[in-house]
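Chemist: Model the structure of this input:
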Amino acid sequence: MPLSNIEIIHQDEALLVVNKPTLLLSVPGRAEDNRDCLVTRLQDNGYPEARIVHRLDWETSGLIVLARDADSHRELSRQFHDRETEKAYTALCWGEPAADSGRIELPLRYDPPTKPRHVVDHELGRHALTFWRVLERCGHYSRVELTPITGRSHQLRVHMLSIGHPLLGDRLYAHDEALAAAGRLCLHASLLVLGHPQSGERLRFESPAPF
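Modeler: Take a look at the predicted model:
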């Protein structure tokens, strides 16, 4: 498959930063017909050495970094593991939160009976922490900035659902009104800050949300 709408934000000998479109896997799925994904498109179109460092959900768009050699992959992976990176997402959520900002600290786990959904579980869940801030109040929905401190699967989507403000267009977690309010999941990785794996220089990348 061609790169098509994959925008390359930055590239050098150590890394690539790209803008992943919605409805594209970050890595190949288990089924053979799910091979099409961000990393294989890059590998097939001039970047055969590209290695995934972190992931975005299939429906989530935005900034993602890939390494171009083993040492850079190791260093970037370490930064994510040790929470030395900074990430922020722009989202549209249903309703208007009562406060202008807050934190959500609720443990999460995968829920096999309703796969691929995740749920809050105070006994078996893994620690998860999200900070949120209202950017704009728009009546039946709000534009918010979401900052995940941990990186659990579906963390932002489940955490916002847990405080009564599911994300618009979320086919897994939104109620009917919130689902119908947008034609896609309104979640976009809009900020990524990391250290260059070779020079150590602090790099900051921003991508405005397409909604």
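
Chemist: rest of the way, CA atoms for contacts and neighbours
Modeler: Noted.

Chemist: which helix is the longest one in this structure?
Modeler: Assignment by DSSP state H gives helix 70-81 as the longest helix of the chain.

Chemist: Give me the buried stretch members for that one, please.
Modeler: Buried residues in helix 70-81, counted by 16 or more other C-alpha atoms under 10 Å: 72-73, 75-77, 79-80.

Chemist: contacting residues for residue 111?
Modeler: The neighbours of residue 111, taking C-alpha atoms under 8 Å, 6 or more residues apart in numbering as the test, are 117-119.

Chemist: right, and out of the buried residues of helix 70-81, which lies closest to residue 91?
Modeler: Taking C-alpha to C-alpha as the measure, residue 91 sits nearest to residue 80 out of the buried residues of helix 70-81, at 21.8 Å.

Chemist: For the comparison step, fold the sequence that follows:
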Amino acid sequence: MKRLERMIIDEGTEGIRIDAWLSERLEGFSRTYIQKLLEDGLIKVNDKRVKVNYRLRADDSIEISVPEPERLDVRPEKIRLDVVYEDGDIIIINKEKGMVVHPAAGNHTGTLVNALMDYCGDSLSDINGIIRPGIVHRIDKDTSGVLVVAKNNNAHERLSERLKDHDIKRVYAAVVEGVIKEDSGKIDAPIGRHPVERKKMSVNTKNGRRAVTYFKVLERFRDTTYVELTLETGRTHQIRVHMSYIGYPLVGDMVYGKKKQKYGICGQMLHARVLGFIHPIKNEYMEFEARLPGYFEELLQSLRV
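Modeler: Now for the predicted structure:
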């Protein structure tokens, strides 16, 4: 563990956010990386952990501990990728269902990152370290659809800022259990770690972060509903948690939905259909759409019979 010397704040710096102030003064440290250090408790003010939006005060003492780079053996693998769009700064991938986005415990191979490392070589941002090169945002293993990958740190940082500002359009298609009566609606309920089952998320009014999902009914069936879902925020498992919370869990979702699935679907029926944002370098609005995968269309056809 490398320890940087303490920094003492003078009066002229009062009121500035700690992440913004440090990113200007620490060469080679992006604001995104500094925010991660703050969240991990590796940056302390007056020997105490602070949030990323902490505003500095005169005579504050800042201490920064930087961990040694992780030494994991993440290797390139030749895995077919459905590339929707690519330029010198970003790649838009239509991820297939069943693919994990980045290596983690139990999934060191066969991930999107392994495929990207083979496809892009060294042309991926390194802000998120060696196990998540280029990864700006994630979608779950059993969720299919579009996501954006950054080829360099400049593009990565700008896309990350737009995500935090809710300035990226993300529209999903899903099939849920039950028949929704309302044609549309808004779910505004904070999401945090489940108080008992720590591997799950839940609506958590005490420790959760604000989460907003909009839904629109596209088609109603006998005991299910085909819906369009738009994210305002992007919390872990947000759509799955929110739809379960209002009584309409996703078909196939064994974690937040029914344990017995009568349609023979393994994994939630959720597809990231539309992704729209201002290009981080060209500064032009771009929008991408991934058609519903075959298994999704087949279920819809069977429900219409």
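
Chemist: now what about the TM-score between them?
Modeler: Once the chains are laid over each other, their TM-score by TM-score structural alignment, normalised by the length of the first structure reads 0.92; 208 aligned residues with a C-alpha RMSD of 1.6 Å.

Chemist: most surrounded residue in the contacts of residue 111 of the first structure?
Modeler: residue 118 (21 neighbours; other C-alpha atoms under 10 Å).

Chemist: picking that back up, please work out which residues of the second structure line up with the longest helix of the first structure.
Modeler: Alignment of helix 70-81 of the first structure against the second structure: residues 153-164, by TM-score structural alignment.

Chemist: Give me the residue at the spatial middle of the first structure.
Modeler: When C-alpha atoms, centre = their mean is applied to the first structure, the residue found nearest the centroid is residue 56 (4.1 Å).

Chemist: That one pairs with which position in the second structure?
Modeler: Under TM-score structural alignment, residue 56 of the first structure pairs with residue 139 in the second structure.

Chemist: who's in contact with that match?
Modeler: Contacts were defined as C-alpha under 8 Å, 6+ apart; by that measure residue 139 of the second structure touches 101, 147.

Chemist: Could you look up the SS state of it?
Modeler: Secondary structure, DSSP: H, G, I helix; E, B strand; the rest coil: residue 139 of the second structure is coil.

Chemist: which helices and strands does the longest helix of the first structure pack with?
Modeler: Under the contact definition 3 or more C-alpha pairs under 8 Å, 6 or more residues apart in numbering; DSSP states H and E, helix 70-81 of the first structure sits against strand 61-67, strand 187-195.

Chemist: again, only this time at 7 Å
Modeler: Of the remaining helices and strands, none touches helix 70-81 of the first structure by 3 or more C-alpha pairs under 7 Å, 6 or more residues apart in numbering; DSSP states H and E.

Chemist: what's in contact with that helix?
Modeler: Outside helix 70-81 of the first structure, the residues within contact range by C-alpha atoms under 7 Å, 6 or more residues apart in numbering are 14, 51, 53, 67, 85, 197.

Chemist: And stretch 30-42 of the first structure, what's buried?
Modeler: Buried residues in stretch 30-42 of the first structure, counted by 16+ other C-alpha under 10 Å: 36-42.

Chemist: can you put those in JSON lines and add distance to residue 26 of the first structure and secondary structure?
Modeler: JSON lines is the format used below for these (distance: C-alpha to C-alpha, whole Å; DSSP: H, G, I helix; E, B strand; the rest coil):
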{"residue": "36", "distance to residue 26 of the first structure": "9", "secondary structure": "coil"}
{"residue": "37", "distance to residue 26 of the first structure": "5", "secondary structure": "coil"}
{"residue": "38", "distance to residue 26 of the first structure": "5", "secondary structure": "helix"}
{"residue": "39", "distance to residue 26 of the first structure": "6", "secondary structure": "helix"}
{"residue": "40", "distance to residue 26 of the first structure": "9", "secondary structure": "helix"}
{"residue": "41", "distance to residue 26 of the first structure": "10", "secondary structure": "helix"}
{"residue": "42", "distance to residue 26 of the first structure": "11", "secondary structure": "helix"}
